[in-house]
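Peer 1: just coords:
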């Protein structure tokens, strides 16, 4: 997943993750968010870009369909995944809940994935993702 480093006013942009008053800054231009659906136990992945306007969802993939997780009508089956490009604008922030029923959210960069608790260093509740300036 190649993406140029986003900048705003000459400053490099990063992904900020906030949970329980703690903020972790990741110097990434693009990432994949991965999880397992809590009811259907089916894998889901989304590719995101960090842009000056906010977080841009560029592609979604799901391994199957089920309760509340149907692939988009324009999805195509590629290597066992239904894949499509969502037609959505830029998100100023994305809030990730933690039900405890589906395992952990995983953030992947360059093929290497880490759970959000691994990134924070301890168990977490909900997490807010947003674009931030690198100090």
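Peer 2: Okay, I see it. A quick note: this is a predicted structure, and the numbers were derived from the prediction, not measured.

Peer 1: make it CA atoms for all contacts and neighbour counts henceforth
Peer 2: Noted.

Peer 1: Name the surrounding residues that touch stretch 67-78.
Peer 2: 39-40, 61-62, 64-65, 82-86 (C-alpha atoms under 8 Å, 6 or more residues apart in numbering).

Peer 1: got the buried residues for it?
Peer 2: By neighbour count with 16 or more other C-alpha atoms under 10 Å, stretch 67-78 contains the buried residues 71, 75.

Peer 1: So the residue nearest to the spatial centre of the chain: helix, strand or coil?
Peer 2: Centrality entry for the chain: nearest residue to the mean C-alpha point is residue 33, 3.0 Å, by C-alpha atoms, centre = their mean. Counting by DSSP: H, G, I helix; E, B strand; the rest coil, the backbone at residue 33 sits in strand.

Peer 1: Use this one as the comparison:
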């Protein structure tokens, strides 16, 4: 199971697969990442972006499906994913089983950073 950690809070998300979503601060396009728990840690199974520009061009091999450029990043499993919340952009969205919530519904709005990691 995957958890969010913010300071002393540990919030189980109730799933071994979640999607993080946010809007790019300049281009205002949607970016999504599908994270899965594995024996190697958290694995980025797919990245999706609705457009390109301002440092967010899809890599070679990305395919356009349903209005999103989609690809599978070649990254090793990670122990944790650290997310910063500047307040200059809309908050992260956390999606579990096609149900999305703003991160502020899960952890305090002032919590920064918030860490995505396998639950202990």
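Peer 2: Received the coordinates, thanks. Everything numeric in this text was worked out from a predicted model, so none of it was measured.

Peer 1: what does the residue nearest to the centre of structure 1 align to in structure 2?
Peer 2: Structural correspondence for residue 33 of structure 1 with respect to structure 2 (TM-score structural alignment): residue 20.

Peer 1: Ok, residue 74 of structure 1 next?
Peer 2: For residue 74 of structure 1, the aligned residue in structure 2 is residue 61 (criterion: TM-score structural alignment).

Peer 1: Can you give me the distance of that match to residue 67 of structure 2?
Peer 2: From residue 61 of structure 2 across to residue 67 of structure 2, the span is 16 Å (C-alpha to C-alpha, to the nearest Å).

Peer 1: try residue 106 of structure 2
Peer 2: The span separating residue 106 of structure 2 from residue 67 of structure 2 equals 29 Å under the rule C-alpha to C-alpha.

Peer 1: So for those two, which sits in the more crowded spot?
Peer 2: Ranked by neighbour count (other C-alpha atoms under 10 Å), residue 106 of structure 2 and residue 67 place residue 106 first, with 15 against 11.

Peer 1: what about the closest residue to the more buried one other than its chain neighbours, which SS state?
Peer 2: With sequence-adjacent residues excluded and distances taken as C-alpha to C-alpha, 6 or more residues apart in numbering, residue 106 of structure 2 is closest to residue 11, at 7.5 Å. Assigned with three-state DSSP, residue 11 of structure 2 falls in the strand class.

Peer 1: wait, what's in contact with residue 11 of structure 2?
Peer 2: For residue 11 of structure 2, the residues meeting the contact criterion (C-alpha under 8 Å, 6+ apart) are 3-5, 106-107.

Peer 1: which residues in structure 2 form strands?
Peer 2: 2-6, 9-12, 17-23, 30-38, 41-49, 63-65, 68-71, 81-83, 93-96, 99-102, 114-118 (DSSP state E).

Peer 1: in structure 1, what residues pair with the last one?
Peer 2: To tie it back to what came earlier, the one meant is strand 114-118 of structure 2. Mapped onto structure 1 using TM-score structural alignment, strand 114-118 of structure 2 covers residues 127-131.

Peer 1: now swap in the fifth one and tell me
Peer 2: Residues 54-62 of structure 1 are the counterpart of strand 41-49 of structure 2, counting by TM-score structural alignment.
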